[in-house]
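Engineer: Predicted structure and sequence below. I'll ask about it afterward.
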Amino acid sequence: MEEVEVVVAHSARATLRVGEVYLKVDGDAANAGIEARAMELAPVPTPRILWHEPPVLAIAAVPGTALGTLGGPSTASPAAWAATGAAVRALHDAPPPPWEGTSPEEVREELDRECAWLLENAALPADVVRRNREIADAALRPWTPRFIHGDLQIAHVFVDDDDEVAGIIDWSGAAPGDAMFDLATLTLGHEEQLEPLLAGYGDGADREVIRAWWSLRSLTVSRWLIEHGFDPDAPGCEFDVLRARMANS
């Protein structure tokens, strides 16, 4: 009998693994629909959809090994990071998905709201929040909407023994958006991997904007993480990223 493994579980969604099958249960049925459609449209390796009966999406496990984890070292080679960059570029060059993304104005409103919460709750020293808010401003410029993954964490990209991308998972955040956001999310807490990634990505990457997104993403996700039982203050995670950005600015 196959064991049931709880991969992640919180009030918004849960992911279970049974053998080589993942069952994703989402409180918002639209998220699973977006994920399924995005995987069909994306020109990169994605999990095979086995079936979809809202609120559950069943997908097959992808082969390979994750690039790494936030807060831990990446054991992937520079060649694997370059291959990842090439795959992300193929995604960004594809036609954007046919649903709305988030505008720079909406991102600004969210950023201001989350910074206010961090300050009101003394989650971080005020100077760390305010300085990173200043750094984040560089990301809040008009952008040409691209096909972005939307949650391209290092643990969501799997590479095989030949250093090629074997699969990219968790597509519920896919939308038209800023390409630099994907590159920043992928290298969050792994600044040393930015240049190998961009070697495969090619022209058009703006390093200042990517660094601004490191601050912006860390500021905007911290409250959600805290409220859902995760710790942004764990070593190498979001609060460390914010402290590092302040020290390096």
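Structural biologist: On my side now, so go ahead. Residues are numbered from 1 along each chain as shown.
Engineer: C-alpha from now on. contacts and neighbour counts both.
Structural biologist: Noted.
Engineer: elements contacting the helix or strand V25 falls within?
Structural biologist: If you go by DSSP states H and E, V25 is part of strand 21-26. With contacts taken as 3 or more CA pairs under 8 Å, 6 or more residues apart in numbering; DSSP states H and E, strand 21-26 sits against strand 13-18, strand 56-60.
Engineer: Kindly compare burial across those and name the winner.
Structural biologist: Compared across the helices and strands packed on strand 21-26, strand 56-60 shows the largest average neighbour count, a mean of 21 (mean count of other CA atoms under 10 Å).
Engineer: One more to weigh against that first structure:
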Amino acid sequence: MATELAARRAERDKILAGGFSMAQVDQMLDLLEGYVRDFPSKQWVLCHGDLSLKHIFVTADGQDGAAVRVSGIIDFGDWQSGTPVHDLAVLRVREPRLDLQPLLAGYGAPADRTYRRQLDLHTLTIALGSLAFCVDELDQPGIQRSRDQIRALVADLDAQCR
């Protein structure tokens, strides 16, 4: 995560170009410094790397098809070692309209505030990287989507501190 923090620092100008003020960028980098300090990676796991809905197969169980479960995940071409929250954070950035609560329950994630803070901070790291990429590509819809998501994440993180 220290490497990711360094990458976000190096992308400061791109984050500014994505619609944030210097004070907002400093606030986000401070949040990420806290992430590196407060959530050291003690357990590395195999992460998909670029998880999105197109990589997930689901199966409807039962006659009414109401119970849906993940039956497979494909395309591990971008696999990497990482923290257990990494793939959830990537999925949140790639699929921002997903309802988080059922996703967390299905993933077996802890329901406590500490886990949610870790996930939100990791998602912020990924979202800032996505914003920098969209700025490089001059992808205006991507910049707007990333900016909106980052603002919501920072607001949630601020609310968690109160």
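Structural biologist: Structure's in. What do you need? Everything numeric here is computed off the predicted structure, so don't read it as measured data.
Engineer: Fetch the TM-score of the aligned pair.
Structural biologist: The TM-score (TM-score structural alignment, normalised by the length of structure 2) is 0.71; 141 aligned residues with a CA RMSD of 2.5 Å.
Engineer: one step back: quick one: which of the helices and strands packed on strand 21-26 of structure 1 is nearest S218 of structure 1?
Structural biologist: strand 13-18 (20.9 Å; CA to CA).
Engineer: what's the matching range in structure 2 for that closest one?
Structural biologist: The counterpart of strand 13-18 of structure 1 in structure 2, using TM-score structural alignment, is absent.
Engineer: Is it correct that S81 of structure 2 falls within a helix?
Structural biologist: No - assignment of S81 of structure 2 by DSSP: H, G, I helix; E, B strand; the rest coil gives strand, placing it outside any helix.
Engineer: circling back to that earlier point, after the strand holding V25 of structure 1, which helix or strand is next? Please name it.
Structural biologist: Per DSSP H and E, strand 21-26 of structure 1 leads on to helix 29-41 as the next helix or strand towards the C-terminus.
Engineer: Look through structure 2 and tell me its longest helix.
Structural biologist: Counting by DSSP state H, the longest helix found in structure 2 is helix 113-137.
Engineer: List the buried residues in the helix or strand just after that helix.
Structural biologist: Per DSSP H and E, helix 113-137 of structure 2 leads on to helix 140-161 as the next helix or strand towards the C-terminus. For helix 140-161 of structure 2, the neighbour count (16 or more other CA atoms under 10 Å) marks G142, I143, R145, S146, R147, Q149, I150, L153, V154, L157 as buried.
Engineer: Kindly report the same for stretch 90-110 of structure 2.
Structural biologist: Those would be V90, L91, R92, V93, R94, A109, for stretch 90-110 of structure 2 by 16+ other CA under 10 Å.
Engineer: In CSV, list those residues along with distance to A127 of structure 2 and secondary structure.
Structural biologist: Shown next, in CSV, are those (distance: CA to CA, whole Å; DSSP: H, G, I helix; E, B strand; the rest coil):
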residue, distance to A127 of structure 2, secondary structure
V90, 8, helix
L91, 11, helix
R92, 9, helix
V93, 6, helix
R94, 9, helix
A109, 21, coil
